[in-house]
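*Asks:* build me a model from this:
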Amino acid sequence: MKKLFSFIACCLLAACSSHQPGEISGSLSGVGSDTLIVHSFVMNLASTERPKLYTDTVPLVNGKFSLNLGNSTDLRYVQIGEFPSSKSNPDGSRPSVSMEVIPLVLLPGKSVTIEGSLHKYKLGGAPFYESLNELNTKMEPIVQKMDSLYSAYREKTQEGASQEEIQKVAAQIEKGQKDIKDTYIRFIKDHADQDVSVYLLTHGALKDDELKELLDLIAEPVRNGVMAPMYQSIKQAYEKQEERRKAQEKIKEGAPAPEFTLKDIHGKDFTLSSLKGKYVILDFWGSWCGWCIKGIPDLKQVYEKYKGQLEIVGIDCNDTEEKWKAAVEKHALPWIHVRNEGNPDVTLLYGIEGFPTKIILDKEGNIVKTVVGEDPEFYKHLDALMKK
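*Replies:* Take a look at the predicted model:
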């Protein structure tokens, strides 16, 4: 058994020294388990589907580990954490699992090494990771201070300290959060000609105007280089948010509802204006949305109650075609259903940010009421409207 253990350890050590493309390896201390769990997904901008999440478990032998995720030509997001231990405590219970994780991006054709602990570590293998180490060094005193402030806030809250004392600590936390964001912004500006700057755009809770400024600062070679998928993804998300914000300025009570034409569940064109002369409910929903499904019985009652006066248009959001059609059939939804595939993206057209969202239109196609979430007030408002 000892020989087998030594053989495995030697294999791991050999693997750690070879640094093949797509490999993550290194040494971690303080892990309360003999196994790591690694979640990863390929960042493929060309696909509109949600990325497939891969999960691997990796043995820790004397604190050392190695895993090869393959030499992908795409960026791969990776998160490394502690897997529940296979060993029990003397009392028969299982050791608690650390919630700390190491997040990183695996560059195409590169390897990365990790040395340290889940809480404090250094990355190696490419200049990209060295830059992250530089940032982590700058962030360390701020993070330590924030940890102390969070602990102080919890203690004062639990001890029943005065609101004045609690608010004083809260103000320090708010200042610390600003320091963190400012540190990220300065670092991105100072490294705008490096790949790491794109990765850091997803950090620091940036406001829209701050994000826009930094997107414009990123050097052209970086935008079009290995980080192009991430840059384009961030840029598109920002542009969609801007489009949604501008739409929300127009989606007001009394304003005309934006026109759209989408394919219905039978593959035929449906145009919103074809329903003029009736009250209309636009129901933005998805089979994945628990509150959407919970509200179906009430929506069915309304549809039956006002049949002939009212039409409902269910707008599929963030579903596959198969799941959408299956949900319509399973719940026997008798109203009009259209598929929102993004051309146009009706959720952006109407500034939708939460699900379900229901919008009531009058007989002339003007917006009467918008309600986000499953709220009884929606039905009270509809009943009052239909009695007019």
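*Asks:* please make it C-alpha for all contacts and neighbour counts, starting now.
*Replies:* OK.
*Asks:* how about the helices in the stretch 101-250 of the chain?
*Replies:* For the stretch 101-250 of the chain, the helices defined by DSSP state H, counting those that start in this stretch cover 127-159, 163-190, 196-200, 208-217, 220-223, 228-250.
*Asks:* check which residues of the longest one are buried.
*Replies:* It refers to helix 127-159. Phe128, Tyr129, Ser131, Leu132, Asn133, Leu135, Asn136, Ile142, Met146, Leu149, Tyr153 (16 or more other Cα atoms under 10 Å).
*Asks:* name the helices or strands packed onto it?
*Replies:* strand 121-124, helix 163-190, helix 196-200 (3 or more Cα pairs under 8 Å, 6 or more residues apart in numbering; DSSP states H and E).
*Asks:* can you rerun that using 10 Å?
*Replies:* strand 102-106, strand 112-116, strand 121-124, helix 163-190, helix 196-200 (3 or more Cα pairs under 10 Å, 6 or more residues apart in numbering; DSSP states H and E).
*Asks:* rewinding a little: for the buried residues of helix 127-159, give me CSV that also has distance to Thr271.
*Replies:* Formatted as CSV, the buried residues of helix 127-159 follow (distance: Cα to Cα, whole Å):
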residue, distance to Thr271
Phe128, 50
Tyr129, 52
Ser131, 52
Leu132, 51
Asn133, 54
Leu135, 52
Asn136, 53
Ile142, 55
Met146, 54
Leu149, 56
Tyr153, 55
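*Asks:* sorry, back to before: so can I have CSV of the helices of the stretch 101-250 of the chain showing distance to Ser25?
*Replies:* Formatted as CSV, the helices of the stretch 101-250 of the chain follow (distance: least, Cα to Cα, whole Å):
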stretch, distance to Ser25
helix 127-159, 14
helix 163-190, 27
helix 196-200, 20
helix 208-217, 32
helix 220-223, 27
helix 228-250, 24
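*Asks:* and Leu310, which of those helices is closest to it?
*Replies:* Proximity to Leu310, assessed across the helices of the stretch 101-250 of the chain by Cα to Cα, is greatest for helix 228-250 (23.8 Å).
*Asks:* here's the other one to compare against:
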Amino acid sequence: MKQHLKALVLVLVVGGLAVWAFNHFFMSKVSQSPSNISAIEKMETEGVPNFTSKALEGQSFDLNQMKGKVVILNFWASWCGPCVEEVPSLIKLIKEYKGEIQLIAVSGDSNEADIHVFLKSFPELKGENIKIVYDQDRSLMKMFEVARLPESLILNKDQKLVKKLVGSIDWHTKDSLEYMDSLLGKTK
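*Replies:* Sure, this is the predicted structure:
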């Protein structure tokens, strides 16, 4: 009986130490690394990080050039069904606002040729207020911590994050238009 009692005490001590070590290790990792929530909060309060990129047409631009306009930073790929599904309503939204809203469509495709094939189906994506970016090295996706496609960030005129959308949506609904109007300071 004494041996069973000693074994039980030993198991409890080792188990307690294991739980303490796990909690200590886990808590130190949480306090050392910023969470997604703090990154989102930082983009909401301080603004999104500026970046310079090259559109498919060849012209370079940086995000700061778009201050004063609402920007939709849309991460997509030609092979992504939900991405393809939302493109027509996204184009319609951008056209309706005639330059007040800018679209930066960041492609996660594995090669640029796939993007050009995709654009044959949606030639209006080559519009005036739309920039198509091939994120070949996935640096923009990493910068904005994109987890899945499609994912969109809506930035206000000060380039602060006001909404993060994960998944496909209909961009041209009454609610969407009212929301965009509110970001642009329009009253009806």
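*Asks:* so after superposing, what's the score?
*Replies:* Once the chains are laid over each other, their TM-score by TM-score structural alignment, normalised by the length of structure 2 reads 0.69; 147 aligned residues with a Cα RMSD of 2.6 Å.
*Asks:* re the thing from before, single out the most deeply packed of the helices and strands packed on helix 127-159 of structure 1.
*Replies:* helix 196-200 (a mean of 22; mean count of other Cα atoms under 10 Å).
*Asks:* which residues in structure 2 does that one align to?
*Replies:* Matched against structure 2 by TM-score structural alignment, helix 196-200 of structure 1 finds no partner residues.
*Asks:* for that helix, name the packing helices and strands.
*Replies:* Contact partners of helix 196-200 of structure 1 among helices and strands, from 3+ Cα pairs under 10 Å, 6+ apart: strand 102-106, helix 127-159, helix 163-190, helix 208-217, helix 220-223, helix 228-250.
*Asks:* Gly26 of structure 1: which of the ones you listed is closest?
*Replies:* Checking those against Gly26 of structure 1 by Cα to Cα gives strand 102-106 as the closest, at 12.5 Å.
*Asks:* quick one: the strands in structure 2?
*Replies:* 52-54, 60-62, 70-76, 101-107, 130-134, 151-155, 161-166 (DSSP state E).
*Asks:* okay if I get the ones you listed as CSV plus distance to Ser33 of structure 2 and mean neighbour count?
*Replies:* Output for the strands of structure 2, formatted as CSV (distance: least, Cα to Cα, whole Å; neighbours: other Cα atoms under 10 Å):
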stretch, distance to Ser33 of structure 2, mean neighbour count
strand 52-54, 26, 15
strand 60-62, 28, 12
strand 70-76, 25, 23
strand 101-107, 27, 23
strand 130-134, 29, 21
strand 151-155, 23, 22
strand 161-166, 21, 16
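*Asks:* okay if I get these as JSON lines plus distance to Gly15 of structure 2?
*Replies:* Output for the strands of structure 2, formatted as JSON lines (distance: least, Cα to Cα, whole Å):
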{"stretch": "strand 52-54", "distance to Gly15 of structure 2": "52"}
{"stretch": "strand 60-62", "distance to Gly15 of structure 2": "54"}
{"stretch": "strand 70-76", "distance to Gly15 of structure 2": "46"}
{"stretch": "strand 101-107", "distance to Gly15 of structure 2": "49"}
{"stretch": "strand 130-134", "distance to Gly15 of structure 2": "51"}
{"stretch": "strand 151-155", "distance to Gly15 of structure 2": "43"}
{"stretch": "strand 161-166", "distance to Gly15 of structure 2": "41"}
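*Asks:* right, so of these, which gets closest to Val30 of structure 2?
*Replies:* Proximity to Val30 of structure 2 (Cα to Cα) singles out strand 161-166 among the strands of structure 2, at 23.1 Å.
*Asks:* so which of the strands of structure 2 is nearest Lys42 of structure 2?
*Replies:* Smallest distance to Lys42 of structure 2 across the strands of structure 2 (Cα to Cα): 8.8 Å, for strand 161-166.
*Asks:* how about the closest one, aligned to which bit of structure 1?
*Replies:* So strand 161-166 of structure 2 is aligned with residues 367-372, judged by TM-score structural alignment.
*Asks:* same thing with stretch 13-21 of structure 2?
*Replies:* Under TM-score structural alignment, there's no match for stretch 13-21 of structure 2.
*Asks:* next one: stretch 107-119 of structure 2
*Replies:* Aligning stretch 107-119 of structure 2 against structure 1 (TM-score structural alignment) gives residues 316-328.
*Asks:* show residues contacting the matching stretch.
*Replies:* By Cα atoms under 10 Å, 6 or more residues apart in numbering, the surrounding residues in contact with stretch 316-328 of structure 1 are 49-50, 264-266, 283-289, 293, 314-315, 329-330, 332-335, 337-342, 345-347, 355-356.
*Asks:* now do stretch 168-178 of structure 2
*Replies:* Defining contact as Cα under 10 Å, 6+ apart, one finds that stretch 168-178 of structure 2 is touched by 76, 81-94, 96-97, 149-152, 179-184, 186-188.
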